[in-house]
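**Student:** I would like the atomic coordinates for the input below:
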Amino acid sequence: MTEIYWFQQDLRLRDNPGLLAHCRAEPLLLVYFWPANRPWCNLTGMGGQRQRFLAESLQSLHAELAALGQKLLVLQGPPEVGLAALVRQTRASLVGTSRSPGYYERHCLRRVAAALPVALKVHPGNTLFTRHDLPFELEQLPVQFTPFKDKVLGLPVAEPLPAPARLPAPPPFEFQPLPAAAVRASAALPIRGGAPAGQRRLRQWTQAGLADYKQTRNCLDGLDGSSTLSPWLALGCLSAREVVAAVQAHEQVQGESESSRWLVYELLWREFFHWRARRDDISLFRVGGAKGKARLSTFDPRNFARWCQGDTNFPLVNALMRQLLETGWMSNRGRQIAASCLVNELGVDWRYGAAFFEKHLIDYDVASNYGNWQYIAGVGADPRGGRHFNLEKQAQQFDGDGQFTRKWGGVRPRQPDFAVDAADWPLPPEMS
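**Tutor:** Now for the predicted structure:
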């Protein structure tokens, strides 16, 4: 009987339990739906570099599937409409997919299940642990990271599953050409989408970069010190369990170190945000988060536009935003600095910044992106109630010689300091 497997954030063959569960079907139709804009689509959508990385990842997956006699069908439109039509056309008996965190993702699965005339089988997503592995119910998930880490750090991480040695053939179907990338990778960050590229980076970095990671992880330029694995993790070209296995293999030869432990901690941060997104649901997008305690903010379109384009009075922030626009990437340290500027210096609602990052980041992940923005704004997991970075101190500490700021043209013409409201009336001094 024909089955359909719907790829989402699992664009890989290795360690893909959902795909493996459907490998006994005959025939098997493999499909992916190009992401639709969220409701605030004028701001989000996808920037050029994010589109490029996704298109390359799909093309890479298609090539890997072709080597096993399979094909990938990429469609536009709502999955609930497209999958129901495919079931009718192929007379499929089952549809499978993997779970992704997020309120809209959850409702998409509900709409798909309601529209299908057959069962929808949802498999675990790209996490280190399943929900049944966690030593607490999801409703009792620790609010902050440290108690979460303490509870899960000793849990065993399952070995990655091998890629399928064979795949069933696809049903007779008219497969359309895959989307092509409209832009090229930036020379400043020449990384390509797809599982093979992610595997190469993982091997290269564990051999040459992991030993010093604790000291280099705050480098602002990609590939200089960061692992830069997040783009492949976000699309599921790499699984989180594959990265842990590579770290463990490194430790067997080189021994456990502060650097190797730090990378595992960062994977646990990713894990924490995944389960927070599952628990918080729609609160992940609310101005006050799950706490419901919104901070005072505004929306000055000029300040927001200057931040987006890298034309503020903060040279390091400008450089970071210009790096994001050209490459689709920004270091974790850079994201904290840029977010603090928007929230604290410019007083803009944090959700506008999160949506702008969603548009451009090649490693966009709904749980990590919105979870980290809530952390900076003080409405999420931060025990201090928010982070306000001293931008001059950050520049001295992480770009002391100004090389990064010069490279990305961070010094811009000075903008007016006075603040005005939406009608261009100056605000009182105590509010400006």
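
**Student:** contacts, neighbours, all on C-alpha from now
**Tutor:** Will do.

**Student:** Give the burial count for the spatially closest residue to F7 that is not a sequence neighbour, as a bare number.
**Tutor:** Nearest residue to F7 in three dimensions, chain neighbours excluded: Y32, at 5.1 Å (C-alpha to C-alpha, 6 or more residues apart in numbering). The number of residues packed near Y32 is 19, by other C-alpha atoms under 10 Å.

**Student:** mind listing the strands in this structure by residue range?
**Tutor:** For the chain, the strands defined by DSSP state E cover 3-7, 28-33, 73-75, 94-98, 119-123.

**Student:** just to revisit the earlier point, and the residue nearest to F7, how far is that from E271?
**Tutor:** From Y32 over to E271 the distance is 24 Å, taken as C-alpha to C-alpha, to the nearest Å.

**Student:** run this one through as well so I can compare:
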Amino acid sequence: MNNLVWFRNDLRVQDNNSLFEASKNKENTIGVYCLDPRQFETNKHGFKKTEKFRAKFLLETLRDLKNNLADLNIPLYIFHDIPEKVVPELINKHAITNLFLQKEWTPDEVLINNKVKENINRTEVKWIETYDQFLFHPNDIPYVSFDKIPEVFTEFRKKCEKESKIRPCVSITAMPKENFFVTSNIIPSLEDLGLENFKLHKNAAFPFRGGETNALKRIEHYFFETENLSVYKKTRNGLIGESYSSKLSAWLANGSISARTIYWEVQNYEREICKNEDTYWLIFELIWRDYFKYISLKHGDKIFKLNGILNKEYEWKLNDKAFRQWTNGNTREPFVNANMIELQKTGFMSNRGRQNVASYWAKEWEQDWRIAAKYFESMLIDYDVHSNYGNWMYNAGVGNDPRDRKFNIKRQAEMYDAKGEYQDLWNKK
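**Tutor:** Presented below is the predicted three-dimensional model:
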């Protein structure tokens, strides 16, 4: 048998179930990743679907994945082309009998899956999908079906914490050296993707490189070297520098590291160093991430609709001038401006900042939240479709916020940037 692992947002070697299943019997195994040109096109609003920050992080991740797979004698083909062309060609060329991939359910990914299926002989190729981006596996949650997922996070969290267990991580050993060999396969550059090369901004709060190796280094540093995890809840609303939060979100988003790996490392930390409310809070945030994925599974395409999962109607506006002011940091709120300029210059923004700029756009200006969500998709290094749209719905009042709150931006600035240091850092022209 010949196996193909189609990598998407599961760009890791450790705790990767598709890779684990493919390599279990020591059969011939190869991997593929497609840098789909459609992901880098300019949309009708005038910005690209994926901008340079996340693209650079992705290319670094692919380089690392290629090296880590090579250590296991598994070659990785990387193509700047569409999957429905690449995957069938690889299947034919290498007489693939099993295709392994992470289970996806959002419209773009499902459409591509269907196009690939149309172009391969399904009777000769076994299609093996695995849910592999969760902390709590879908088969282990205490709900008989996704439509039973509660609309309030706290109810979901408490029930899962009480009745579900986190699965152990899986690992693979090296394949035989006679496994397939790739003669040459060059990873494209940013310029190849139609993006400009750039230097890291000196004030970037996310100065890290992509890839599983760097994700594991970050855990080692943030957990065990500095013991910053012991104060995570106290510092997580910070705004400046790399240490105020774990910064694991970007590696989680493209699957360089699994939520399970982080969970078990927290357990190790609690045994060896300290167990307190702060260490638990990182797991709490991982459960939030899971929750938005389950909300997406439950509600499907509604997470992308203007009225959200609540079918709640507001008088939304869409003003091009307002959008330019918001994205360029030219509003009447210095705190909003600083956050938006940080995003524009670095591809990153704190959790506290994201909530405030979203509330300002959707609640103060009452502008269509979906264009802002697309802008975040374009700019954020750590973009994750479920968390992004889940949070935007939440802040726009059409999602899972039972209180439909609106932020007092000036009060928030006073609480989290009392001396104005963050605003001074980014509002200097």
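
**Student:** How alike are these chains, TM-score-wise?
**Tutor:** For this chain pair, the superposition-based TM-score is 0.91 by TM-score structural alignment, normalised by the length of the second structure; 410 aligned residues with a C-alpha RMSD of 1.9 Å.

**Student:** In the second structure, what range does stretch 229-247 of the first structure match?
**Tutor:** Aligned by TM-score structural alignment, stretch 229-247 of the first structure falls on residues 248-266 of the second structure.

**Student:** what's the matching stretch in contact with?
**Tutor:** 8-12, 14-16, 58, 61, 133-135, 166-169, 210-212, 215-216, 218-219, 223, 279, 283, 286, 381-384 (C-alpha atoms under 8 Å, 6 or more residues apart in numbering).

**Student:** from those, which ones fall inside helices?
**Tutor:** In helices, defined here by DSSP state H, the members of the contacts of stretch 248-266 of the second structure are 58, 61, 212, 215-216, 218-219, 279, 283, 286.

**Student:** that older thread, isn't the residue nearest to F7 of the first structure up against P78?
**Tutor:** No - the criterion here is C-alpha atoms under 8 Å, and Y32 of the first structure misses it with P78 at 11.0 Å.

**Student:** tally of neighbours for the residue mapped onto I141 of the second structure from the first structure?
**Tutor:** Superposed on the first structure with TM-score structural alignment, I141 of the second structure falls opposite L134. Using other C-alpha under 10 Å, L134 of the first structure has 15 neighbouring residues.

**Student:** Report the central residue of the second structure.
**Tutor:** Taking C-alpha atoms, centre = their mean, the centroid of the second structure lies closest to A253, which sits 2.0 Å from it.

**Student:** how close does that one get to N330 of the second structure?
**Tutor:** Counting by C-alpha to C-alpha - A253 of the second structure and N330 of the second structure are separated by 30 Å.

**Student:** Isn't S100 of the first structure up against G125?
**Tutor:** Yes - using C-alpha under 8 Å, S100 of the first structure makes contact with G125 at a distance of 5.9 Å.

**Student:** Need the overlap of contacts for these two.
**Tutor:** Going by C-alpha under 8 Å, 6+ apart, residues that sit against S100 of the first structure and also against G125 are Q9.

**Student:** Can you show me the helices along the stretch 151-300 of the first structure?
**Tutor:** Remark: helices assigned in the stretch 151-300 of the first structure by DSSP state H, counting those that start in this stretch are 195-208, 213-216, 230-235, 240-254, 258-280.

**Student:** check contacts around the residue sitting furthest away from the middle of the second structure.
**Tutor:** Most distant residue from the mean C-alpha position of the second structure: E178, 34.8 Å away (C-alpha atoms, centre = their mean). By C-alpha under 8 Å, 6+ apart, no residues touch E178 of the second structure.

**Student:** G69 of the first structure -> the second structure?
**Tutor:** Aligned partner of G69 of the first structure by TM-score structural alignment: N73.

**Student:** how near is that match to E178 of the second structure?
**Tutor:** Distance from N73 of the second structure to E178 of the second structure, by C-alpha to C-alpha: 8 Å.

**Student:** now the helices for the stretch 301-429 of the second structure?
**Tutor:** According to DSSP H, counting those that start in this stretch, the helices that the stretch 301-429 of the second structure contains are 320-327, 334-346, 351-359, 369-379, 385-396, 409-416, 421-427.

**Student:** And those helices: which comes nearest K234 of the second structure?
**Tutor:** helix 409-416 (11.8 Å; C-alpha to C-alpha).

**Student:** against the first structure, where does that closest one fall?
**Tutor:** Using TM-score structural alignment, the residues of the first structure aligned to helix 409-416 of the second structure are 391-398.

**Student:** quick one: contacts for the match of G69 of the first structure?
**Tutor:** Shown in contact with N73 of the second structure (C-alpha under 8 Å, 6+ apart): 174-177, 179.

**Student:** before we move on, the earlier item: distance to I282 of the first structure added to the strands of the first structure, as TSV?
**Tutor:** Listed next are those as TSV, based on distance: least, C-alpha to C-alpha, whole Å:
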stretch	distance to I282 of the first structure
strand 3-7	24
strand 28-33	23
strand 73-75	27
strand 94-98	20
strand 119-123	21
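
**Student:** Make a markdown table out of the helices of the stretch 151-300 of the first structure and add distance to D349 of the first structure.
**Tutor:** Listed next are those as a markdown table, based on distance: least, C-alpha to C-alpha, whole Å:
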| stretch | distance to D349 of the first structure |
| --- | --- |
| helix 195-208 | 35 |
| helix 213-216 | 31 |
| helix 230-235 | 25 |
| helix 240-254 | 32 |
| helix 258-280 | 19 |
